[in-house]
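**Q** pasted the sequence and its predicted model underneath.
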Amino acid sequence: MAYMTRLPLEGTFNTRELGGYPTISGITNWQTFLRSDDLFSMTSKDIAYLENYGVQTIIDLRSEDEVKKRPCPSLQSIDYKNLPLITGNIPDATKLPPGESYSMGEFYLSCLQHGSDRIKVVLDCIAESEGCTLFHCAAGKDRTGIIAALLLGLAEVGREDIIANYQTTHTYLQANPVFSQPQIAGFPIEMLYSSPDYIACVLDYLMTHYYSVTHYLTEIGVSETTVKTIAERFVRSNELV
């Protein structure tokens, strides 16, 4: 099978591979982890493509209310799990007192600091899953971006590649009609951007306070066995001479 950075699906705009990134000890495996926007508009052809690609588990990071409004299509051979990374109404998280600016980086840090129990649940699920795992939220940028950064960091992918993986999202969001009119969606325009500063803030926090993604994960209760399981599945030795 040919590997593609962004999968050619008809009903999503931001379904992308985490494979192919250089690490300290090798390279991240293809067909292991996919990040995506929501799957509501996937066609039967898309579902068949994911099945043939080896996807065995889908982790939906959205809230229960979001899932009710835009549910995942019916799946026959793929295990679906709804594991909300943020509780409550997402637009409420963006409401600030008058005169205060909005920072996506601070929003991400809040997720790391106050949502660590939910991050642990997601990582445990990923370790228990077999085959390829697809995880997604609504746009495939924020909640998905946090999990992607943690997985890439756990694999010891370089900082510049983690940032580049995140930064690409805005380009694909511009083609998604759901997010083409943010004023109608009811959230700040900054929520559509994937500025490198947003995810760099997360990486700086993790390195400053925990020295590594692995240490952060173990500090929030993720077992060493889980960390090892994910790392061994995700990274293979570099075969280049």
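**A** Done, it's in. Numbering: from 1, shown residues only.

**Q** when you work out contacts or count neighbours from here on, use the C-alpha atoms and nothing else.
**A** Fine.

**Q** so how far is stretch 144-157 from its chain's centroid?
**A** Taking the mean of its C-alpha atoms, stretch 144-157 sits 8 Å from the chain's own mean (CA atoms, centre = their mean, to the nearest Å).

**Q** what lies in contact with that stretch?
**A** 18, 21-24, 28, 35-36, 61, 108, 119, 135-137, 159, 162, 166, 199, 212-214, 227, 231, 234-235 (CA atoms under 8 Å, 6 or more residues apart in numbering).

**Q** so the closest residue to Gly131 other than its chain neighbours is in which element?
**A** Excluding its sequence neighbours, the residue lying closest to Gly131 (CA to CA, 6 or more residues apart in numbering) is Gln56, at 5.5 Å. Per DSSP states H and E, Gln56 falls inside strand 55-60.

**Q** so what's the residue count around the residue nearest to Gly131?
**A** Using other CA atoms under 10 Å, Gln56 has 19 neighbouring residues.

**Q** next one for the comparison:
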Amino acid sequence: MTRKLAFDGIENFRDFGDYAAGSKRLKQGVLYRSAHQAEASDADLESMRALGLTVIVDLRRPNERRRSPSRRWQGFAAEVIENDVGDEHDDPWHDFLRTSDLSAQAFHDYMVDYYREAPFVGRHVDLYSRYFQALARTDGAVLIHCAAGKDRTGILAALTHHLAGVHEDDIVSDYLLTNDPQRFERRIPLMRAVIKENTGRETSDEALIAALGVETRYLETAFAAIHAEHPSLDDYMEKVLGVDAAARAVIEAKILA
């Protein structure tokens, strides 16, 4: 199957279903992930409408949503899950840009630190929990997204895959699909301009690729942080996200075939 869906103005849009999951298989056309939709074209909106989305989970902070408000299609009626949990002015990414030396190593270190904290950030716990609740009750397709559709979204997609019984190799392979050379080529000039606007400084292509991409060790860091506090991912999902055996059974019935 073609996992990546072509859109004019929405980056990193793909179906993260259709993987083997034990003796079953994740359904295709039920689980989607992407970057934000602020730059969606009218044609993009019609393509999104055709996906049958009934729930959209926006993992961004309030200030991110204000900077890049989502575009919606005419007659939009999907449930939108978002929150305002945390400091109104919380903006760690831009804080990092202003204080960093903007080297590739600095971006890598930032991401490792980010993933170590991410599974337990209150905003993420609320949104991840509500996503799984919605996944259990909706009959339609679900889209999860953040700003770039790679970190917050990547962790949540990986947890969904784990719940479904997708093999670890496939979980990682799906996560790494963010590292699309064509996407890098499109986004590097835009990212360079954003950094220049915010810091007045230049940075290398190597550093920009580090900012735009993902690495296996990032996801491993998030899972290791979970294992440091819980005996298993399943225990974390039950104790922190509220996904108990009954919820798992309902979700599995929806997303597995």
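**A** Cool, the structure landed. As the structure is a prediction and not an experimental result, all values here were calculated from the model.

**Q** quick one on the thing from earlier: now do the strand holding Gln56 of structure 1: which range of structure 2 does it align onto?
**A** With TM-score structural alignment applied, strand 55-60 of structure 1 matches the range 53-58 in structure 2.

**Q** that stretch against structure 1, how far on average?
**A** In this overlay with structure 1, the average offset of stretch 53-58 of structure 2 from its partner residues is 1.6 Å by mean CA distance after the TM-score superposition for structure 1.

**Q** and that stretch, how far out from the chain's middle?
**A** Put simply, stretch 53-58 of structure 2 sits 12 Å off its chain's centre (CA atoms, centre = their mean).

**Q** residues in contact with it?
**A** Contacts of stretch 53-58 of structure 2 (CA under 8 Å, 6+ apart): 77-82, 127, 131, 134, 138-146.

**Q** ok so, going back, residues contacting the helix or strand that the strand holding Gln56 of structure 1 is followed by, please?
**A** Using DSSP H and E, the helix or strand that follows strand 55-60 of structure 1 in sequence is helix 64-69. Residues from elsewhere that reach helix 64-69 of structure 1 (CA under 8 Å, 6+ apart): Asn82, Pro84, Asn89.

**Q** do stretch 216-236 of structure 2 as well
**A** Met111, Val112, Tyr115, Arg116, Glu117, Ala118, Pro119, Ile155, Leu163, Val172, Leu176.

**Q** what distance separates stretch 11-20 of structure 2 from the centre of its chain?
**A** Distance, centroid of stretch 11-20 of structure 2 to centroid of chain: 11 Å (CA atoms, centre = their mean).

**Q** mind listing what's buried along stretch 247-257 of structure 2?
**A** Ala247, Arg248, Ile251, Glu252, Lys254, Ile255, Leu256 (16 or more other CA atoms under 10 Å).

**Q** quick check, nearest of the residues you listed to Gly213 of structure 2?
**A** Ile255 (27.7 Å; CA to CA).

**Q** need the contact list for the counterpart of that closest one in structure 1.
**A** Aligned counterpart of Ile255 of structure 2 in structure 1: Phe234 (TM-score structural alignment). Phe234 of structure 1 makes contacts with Thr28, Asn29, Thr32, Phe33, Ala155, as judged by CA under 8 Å, 6+ apart.

**Q** could you redo the last one with a cut-off of 6 Å?
**A** Thr28, Asn29 (CA atoms under 6 Å, 6 or more residues apart in numbering).

**Q** I'd like the distance between it and Tyr211 of structure 1.
**A** Distance, Phe234 of structure 1 to Tyr211 of structure 1, using CA to CA, to the nearest Å: 21 Å.

**Q** element containing the residue most central in space within structure 1?
**A** The centroid of structure 1 falls nearest to Thr144 when counting by CA atoms, centre = their mean (2.3 Å). In this structure, Thr144 of structure 1 sits in helix 143-154 according to DSSP H and E.
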